[in-house]
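Asks: Need the 3D shape of this:
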Amino acid sequence: MAPSTPPDSIHLNGLTIKPGERVLTRLVISRLPSGTVIDVPVHVFRSTQPGPTVLLMAGMHGDEVNGIETIRRMIRRDLLRPLRGTIIAIPILNIYGFLNFSREVPDGKDVNRSFPGNPRGSLASRVAHRFTREILPLVDCGIDFHTGGAARSNYPQVRCQLGYPDSDAMAQAFAAPFTLNASLRPGSLREAAFKQQKPIIVYETGESLRLDEHGIELAIAGTFRVLRSLGMAADAPAATQPNVVCMRHTWLRARFAGLFRSHVQVGQYLEKGEVYGSVADPYGEMAVRLESPVAGYIVGINHMPVVNQGDALLHIGMVSESGSRLSQAPPFEEKPSAPEDLDAEEVEEEP
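Replies: Predicted structure coming up:
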């Protein structure tokens, strides 16, 4: 990556932030019906030395607490002291969802399907627009922290569109237990940033509304490995697990409705034909063993015991036979929205 050198001062939310300064500012988004102002706290940490500007953001979905806790800890422990360049840290973007234990804003829309946003659009679109106008122009790259949605739990993983030198370098430096080749989703932050040639990788861990201590500590360590690779941190913990790169991934879905019992755990390898669970009717009359049609690593699992036909049960990451990590796409040349050998509906939606 060839980071841009920011000017001597950064202009954000009406403030002028000079090199060496640490500032907390608040972007006013809207008001609740009660009149309470809803604003988004933004922390800016600047070095006196020029360098890239890195975004650390969480809380795109308000119930995804692991990313929120990751950034909170880094701020609380006073870890964000870049040797050069700037770090912009946003612990919670979707304040509405955070207050209501929800992924969405009150109008029911997903902020991460609303980029680049519209100042006169829906509430989600207005949140996305404010971010796109105020924050995105300042950054060179970023890490967007997420958590599994609903009752689904994710093993610690990075998602990005592999085959682009900048994204590949960030994912390799982060060195999560798994790296998934994830296509861009319409209206997502990654897509909006991609169009401005600003790589954003997504880190996932755990289950919504539950703290995943292991995944949080891996997130902090991975973040500092990225910062070290950019010359912004002097040291970072070594990765404690090998990084498995999954070029393809798919969901195993319920063929029958009933009570789902899993016999496996996230992170383990699943052989083709291996029994991974069962679905039974609630009256004790029928039970069906579930065999995997593919081999791969379990990177996500559904903990909801009651399932309908078509519900996602296991998210499987598959390593390519060649073991090749990267394709040779030119930087920021857009690729198809889904791998050619998988139906689009079988590719998990990015959170």
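
Asks: C-alpha only now, for contacts and for neighbours.
Replies: OK.

Asks: who's in contact with the residue most central in space within the chain?
Replies: Centroid check for the chain by C-alpha atoms, centre = their mean gives residue 202 as the closest residue, at 3.0 Å. Residues in contact with residue 202 (C-alpha atoms under 8 Å, 6 or more residues apart in numbering) are 143-146, 158-160.

Asks: Burial check on residue 286, number of neighbours?
Replies: For residue 286, the tally of surrounding residues (other C-alpha atoms under 10 Å) stands at 10.

Asks: how near is the residue nearest to it when sequence neighbours are not counted to residue 299?
Replies: Excluding the flanking residues, the one nearest residue 286 by C-alpha to C-alpha, 6 or more residues apart in numbering is residue 280, at 5.6 Å. Distance, residue 280 to residue 299, using C-alpha to C-alpha, to the nearest Å: 24 Å.

Asks: Please identify which of those two sits among more neighbours.
Replies: Shown here are residue 280 and residue 299; by other C-alpha under 10 Å, residue 299 has more neighbours (30 against 19).

Asks: Is residue 313 in a helix, a strand, or coil?
Replies: Look at residue 313: counting by DSSP: H, G, I helix; E, B strand; the rest coil, its state is strand.

Asks: Next, the structure of the following sequence, for comparison with the previous one:
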Amino acid sequence: MTIRYLIALLALAAAFAAPARAAAVPGKDVPVVDKIEAAGLPTGRHDFYLSVAARASGQPYLVPVIVLKGAEPGLRLGLFAAIHGDELAGIRVIHELAAGIDPKTLKGTLLMVPGLNQPGLEAGNRHFISGSGSGFRTDLNRTMPGEMKGDAAERYAADLWHGVMAGQVDRVVDLHTQTRGTAYPLFVFADFSNAVARQMAFDLMPDMIKNDPGEGGTVETTFMKSGIPAVTFEIGMPERFDPALTTRAHDGIINLMRRAEMITGRAMPPARQPIVGSSYSNVTTDEGGLAVIHVALLDPVKQGQLLATLYDPFGREIATYRAPHEGHVLSVATDPRREPGAMLVRILR
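Replies: Next up is the predicted model:
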């Protein structure tokens, strides 16, 4: 046996004898459950992974859930974020609330889901992405409360509904942003026919509110139909954490919680009254091109006012677009690339 061969054998033996280094796995100590039962939890913070549906491999999706169980009984508030996988701001708002609220001084329960749509989050996409059809896309926020014997997206939605939503909360704020390539201010959809939902909208202290009857399959409307007051809270732009807007959204939820006497302090009226409307119009392109937007979020506009100019690849003007009615700017395109039929400006009437 040569000296070189002996050294190699000794090195190999040492490698096998050395203790294995454990890999750092974030959240590895978090229990995995099929259903959240917040009522039986003791006072404190509780983190869970909710096992939801299954991938084509048979492995379940794991949805993070944070429960802050107060020391005294009170309202159960549900906060849900990122049912659209590119709408991330609500995740940061939930993280800030979870870190800043002491369950020992909390009345009631704060149930928070920082990432409802795990397939969409992983894909960086608004939709639920299933394996069928090389990546079939479904809007989960038009699919609630799901269907236990439906397709992959419907089953996923049903597991969310029955696992963490239904029967767990008394009020709901569903956290969103505008979709990719566009922006909102701090904005709330609320059905004013429900007095509690209306008050929630103002307590959140947004820039704008739309009195809106809701749309089938959304988190907000599904809860409203089940008798739970709910609103949709839009927090700016997708795919980013905007500190100014996430801080304002956090403060709005704290204000709402004070109104509900979940935490101490007096609910405050907004420093500036929000702009309230009951309808909006989308100004859309007639053909593709590169858009320059001439107005900003919250701007008042008059009928006929110039809103946008569309250019071709050589910088030649293709078309101009004007306001169809007076109102305030609710949303604008942030991506200059506009396909035919794409939104340029949305005006709240």
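
Asks: Looks like the residue nearest to residue 286 of structure 1 contacts residue 259 (just checking).
Replies: Yes - when contacts are counted by C-alpha atoms under 8 Å, residue 280 of structure 1 is listed as touching residue 259 (5.1 Å).

Asks: What does the residue nearest to residue 286 of structure 1 correspond to in structure 2?
Replies: In structure 2, the residue matched to residue 280 of structure 1 (TM-score structural alignment) is residue 311.

Asks: can you pull the contacts of that match?
Replies: By C-alpha under 8 Å, 6+ apart, the neighbours of residue 311 of structure 2 are 289-291, 317-319.

Asks: I'd guess residue 202 of structure 2 is in a helix, am I close?
Replies: Yes - applying three-state DSSP, one finds residue 202 of structure 2 inside a helix.

Asks: Can you get me a residue count around it?
Replies: Around residue 202 of structure 2 there are 23 other residues, counting by other C-alpha under 10 Å.

Asks: For it, give its distance to residue 188 of structure 2.
Replies: According to C-alpha to C-alpha, residue 202 of structure 2 and residue 188 of structure 2 sit 9 Å apart.

Asks: and the closest residue to residue 70 of structure 1 other than its chain neighbours, helix, strand or coil?
Replies: Take residue 70 of structure 1 and drop its neighbours on the chain: the residue closest to it by C-alpha to C-alpha, 6+ apart is residue 216, 5.5 Å away. Put simply, residue 216 of structure 1 is helix when judged by three-state DSSP.

Asks: Matching residue 216 of structure 1 against structure 2, which residue comes up?
Replies: Residue correspondence to structure 2 (TM-score structural alignment): residue 216 of structure 1 is matched to residue 246.

Asks: Test my guess that its match contacts residue 89.
Replies: Yes - with contact defined as C-alpha under 8 Å, residue 246 of structure 2 reaches residue 89; the gap is 6.4 Å.

Asks: So for the two, which sits in the more crowded spot?
Replies: residue 89 (27 against 21).

Asks: how about the strands in the stretch 101-250 of structure 2?
Replies: With strands called from DSSP state E, counting those that start in this stretch, the stretch 101-250 of structure 2 shows them at 107-114, 128-130, 136-138, 171-176, 182-183, 186-190, 208-211, 230-235.

Asks: Which stretch of structure 1 lines up against the shortest one?
Replies: Right, the one you point to is strand 182-183 of structure 2. Using TM-score structural alignment, strand 182-183 of structure 2 corresponds to residues 152-153 of structure 1.

Asks: Give me the mean deviation of that stretch from structure 2.
Replies: Aligned to structure 2 and superposed, stretch 152-153 of structure 1 gives a mean residue distance of 0.9 Å (mean C-alpha distance after the TM-score superposition for structure 1).

Asks: what's the offset of that stretch from the middle of its chain?
Replies: Relative to its parent chain, stretch 152-153 of structure 1 has a centroid offset of 14 Å by C-alpha atoms, centre = their mean, to the nearest Å.

Asks: Stretch 191-208 of structure 1 too?
Replies: Distance, stretch centre to chain centre, for stretch 191-208 of structure 1: 6 Å (C-alpha atoms, centre = their mean).

Asks: Same question for it: list its buried residues.
Replies: Across stretch 191-208 of structure 1, burial judged by 16 or more other C-alpha atoms under 10 Å covers 191-194, 198-208.
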